[in-house]
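S.K.: please find the sequence and the predicted model below.
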Amino acid sequence: MVGLLPDGPQKSYSQAQLIRRRFFRHRGAMVALAVLVFITLLAFTSIGIGPIPGWWDKNFTSTGPSIDGGRPTLGWFTIGEHPFGQDTVGRDFFAATMRGTQISLIIAFAVGIGSTIIGTVIGALAGYFRGWVESILMRLTDLLIIIPLLVLAAVIARRASDAGIWGLVVVLAIVTWTSLARLVRGEVLSLREREFVSAARAIGTHPLRIMFRHILPNTVGVIIVSATFSISAAILLESSLSFLGYGVQAPDVSLGLLISDYQNAFTVRPWLFWFPGMFILAIALCVSFIGDGLRDAFDPRQNRKGE
């Protein structure tokens, strides 16, 4: 009779390793991450940023003679002189689209980080201290939620239009933190009654230390996933504001501003509308897929074969 061989040693993984394994096995998130990295590298290396030059020899402000009606020269195996074509005054539209992508990415990620910080702090304070602190912060949150987001952002952005893109970042961060605040508050409400929090209170740990050292690290999954969706929402909101004339102002450009400026040229020079629109769509979809991958990775109910 042949005996059964004992199972070999099972490799154990930490929580962080399990999260990484789940995320890296999410094919949609991996493809989206690769595309987003490619778009970011293309935008920042092609025309450069600030004093750092890029490999593309044209900029988004210089005009020139229109070649072949400004049509794109991009082919399957060729780039040509103006791969994305030229606008109505002869500017290279590839350079303009890359500059718009730079600005839109900077605004989107800065808004995502800013709104995440604001929402996390407000939600944590409301959930931990309860009482009048929670009442004031949650009523403020409810007030901002019931006002249409685009209208509120447009009104505030109009006031801060002279502050440039960083003024716009502050405005968008101020109006997009509400959903995360409610999520963090719910998580903190459930964690504040746990044994490790009671033990920290018993030994006299300061409430802020308990909140930021013991409670918030246990909500990092919710915070990170929400931050990715905030980035996706921010780029769409910035594009909408710029399209309406309340976002990025000339002479600088963003993807939404490019669509707004050339909307009337859609029938005669449709490429002036296609390329910015495709980059907006690609960035928003990539960030959303990455967010889906992170959500699956942080979900403790995930039980995938091989982990």
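M.R.: Structure's in. What do you need? Numbers count the residues shown, from 1 in each chain.
S.K.: use CA for all of it now, contacts and neighbours both
M.R.: Will do.
S.K.: could you tell me which helix of the protein is the longest one?
M.R.: Using DSSP state H, we find that the single longest helix of the chain is helix 93-129.
S.K.: buried residues of the very next helix or strand once past it, list them for me.
M.R.: Next in sequence after helix 93-129, counting helices and strands by DSSP states H and E, comes helix 131-146. For helix 131-146, the buried set under the neighbour-count rule, 16 or more other CA atoms under 10 Å, comprises 134, 137-138, 141, 144.
S.K.: again with stretch 29-42
M.R.: 29-30, 32-33, 35-36, 39-40, 42.
S.K.: how about stretch 66-85?
M.R.: Applying 16+ other CA under 10 Å to stretch 66-85 flags 66, 70-73, 81-85 as buried.
S.K.: can you put those residues in a markdown table and add distance to Ile165?
M.R.: Below are these laid out as a markdown table (distance: CA to CA, whole Å):
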| residue | distance to Ile165 |
| --- | --- |
| Ser66 | 31 |
| Gly70 | 30 |
| Arg71 | 31 |
| Pro72 | 29 |
| Thr73 | 32 |
| Glu81 | 30 |
| His82 | 28 |
| Pro83 | 28 |
| Phe84 | 25 |
| Gly85 | 27 |
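S.K.: second one coming, line it up with the first:
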Amino acid sequence: MRQVLPRAPGALLGLVLIVLLCLYAGVGPYVSPWSPTDVDYGSLSAPPGPEHWFGTNRIGQDVFAQTARGLQKSLLIGLFVALAGTAFAALVGTCAGYFGGWTDRALTFLVDVFLVVPGFLVLVVVAPALRGAGWVAYAGALAALGWMLTARAVRATALSLRERPYVTAARHMGVPPLRIVRRHILPHMISFLITHATLATAGAVISEAGLSYFGFGVQPPDVSLGTLIADSTEAALTYPWMFFFPTGMLLCFVLAVNLVGEALRRALDFSAARTEVPA
């Protein structure tokens, strides 16, 4: 891995950006003298300054505190969606590819059904019912509609791996199927799954921001990057700090995750090429 990472100088930049953004999201609300809900009636639409580091919005709320809270919520949702979706895709794809037969047919049919479902329209329909259930339910709905293509890729890999000599030998020796999957199938997929989970985090953050922008995601009084961008779009030219701080955080995070994800893919592929799983 050390031989591959130096060849991707952007990975270091991405890692630094991710660390800084996570620190801002985690520590920002505590170091700011203002909370996301505080209103300073004497500083309406005030530009950045000593009292309000990122300025204020049209009703006097501190943009620094609000952006930190919005980034925190977007990161939580993105991480939850990426991990849950990748784990479920790995489970479905591995079972379908390794066990085959009716298991493969049933799970493949399930994947095909979910693939033809218009995810955005489903979320628009169910969003009103999730408004009182909290962000976990909303993130769960996002994860439930974004795992299918990954499951197909995992299934194809499992189909190939189950014919390897060491897997066939383990089956003939009476090794339990779950143990074969754990020792001989999943280790060959770990590179793909880690890379996918990393990149899926950025995709989930973008999806959350897009849905929240149109009013179907995080609901007031809570905020996310999507709601902040939506609320400040009309003021992008007249009061640019309201729009460009949350938008900049979103762009920086997506760029950083893509840089790190690409470096991880190359590093893990390099390591996997040099490592053989024992039979």
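M.R.: Right, received. Where do you want to start? Not measured: the values here are computed from a predicted model.
S.K.: follow-up on the earlier one: of the buried residues of stretch 29-42 of the first structure, closest to Val170 of the first structure?
M.R.: Thr40 (22.3 Å; CA to CA).
S.K.: that closest one -> the second structure?
M.R.: Aligned by TM-score structural alignment, Thr40 of the first structure pairs with Cys22 of the second structure.
S.K.: which ones are touching that match?
M.R.: Cys22 of the second structure is in contact with Gln72, counting by CA atoms under 8 Å, 6 or more residues apart in numbering.
S.K.: quick one, the helix or strand containing it and helix 63-99 angle?
M.R.: Cys22 of the second structure belongs to helix 9-31 when assigned by DSSP H and E. Relative orientation of helix 9-31 of the second structure versus helix 63-99 (axes from the mean of the first three to the mean of the last three CA atoms, to 10 degrees): 130 degrees.
S.K.: distance between helix 9-31 of the second structure and the chain's centre?
M.R.: 16 Å (CA atoms, centre = their mean, to the nearest Å).
S.K.: show me where the stretch 151-279 of the second structure has helices.
M.R.: In the stretch 151-279 of the second structure, the segments counted as helices under DSSP state H, counting those that start in this stretch are 165-172, 177-180, 186-213, 225-232, 240-274.
S.K.: isn't Glu104 of the second structure up against Thr94?
M.R.: For the record, residue 104 of the second structure is Asp, not Glu. No - contact criterion CA atoms under 8 Å: Asp104 of the second structure and Thr94 do not qualify, at 9.4 Å.
S.K.: next one: the alignment partner in the first structure of Gly119 of the second structure from Glu187 of the first structure, what distance?
M.R.: With TM-score structural alignment defining the correspondence, Gly119 of the second structure maps onto Leu149 in the first structure. To Glu187 of the first structure, Leu149 of the first structure is 25 Å away according to CA to CA, to the nearest Å.
S.K.: same thing with Val89 of the first structure?
M.R.: Taking CA to CA, one finds Val89 of the first structure at 54 Å from Glu187 of the first structure.
S.K.: quick one on the thing from earlier: any idea which of the helices of the stretch 151-279 of the second structure is most buried?
M.R.: Across the helices of the stretch 151-279 of the second structure, averaging neighbours per residue (mean count of other CA atoms under 10 Å) puts helix 225-232 on top, at a mean of 24.
S.K.: what's it aligned against in the first structure?
M.R.: Counting by TM-score structural alignment, helix 225-232 of the second structure corresponds to 255-262 in the first structure.
S.K.: run the chain-centre distance for the matching stretch.
M.R.: On CA atoms, centre = their mean, the centre of stretch 255-262 of the first structure falls 20 Å from that of its chain.
S.K.: who touches it?
M.R.: 97, 100-101, 104, 238-245, 247-249, 272-273, 276-277, 279-280.
S.K.: between the two ends of stretch 43-63 of the first structure, what distance do you get?
M.R.: 20 Å.
S.K.: quick one on the thing from earlier: surely the match of Gly119 of the second structure is in contact with Trp177?
M.R.: No - with contact defined as CA under 8 Å, Leu149 of the first structure and Trp177 do not form a contacting pair (11.1 Å).
S.K.: the more surrounded of the two?
M.R.: Under the criterion of other CA atoms under 10 Å, the comparison of Leu149 of the first structure against Trp177 puts Trp177 first, with 28 against 14.
S.K.: residues in contact with the more buried one?
M.R.: 115-116, 118-119.
S.K.: repeat the analysis, applying 10 Å as the threshold.
M.R.: By CA atoms under 10 Å, 6 or more residues apart in numbering, the contact list for Trp177 of the first structure reads 111-120, 122-123, 141, 144-145, 226-227, 230.
S.K.: same check on Val254 of the second structure?
M.R.: Val254 of the second structure neighbours (CA under 10 Å, 6+ apart): 14, 18, 199, 201-206, 248.
S.K.: map it across to the first structure for me.
M.R.: Counting by TM-score structural alignment, Val254 of the second structure corresponds to Ala284 in the first structure.
S.K.: Pro36 of the second structure too?
M.R.: Per TM-score structural alignment, Pro36 of the second structure is aligned with Phe60.
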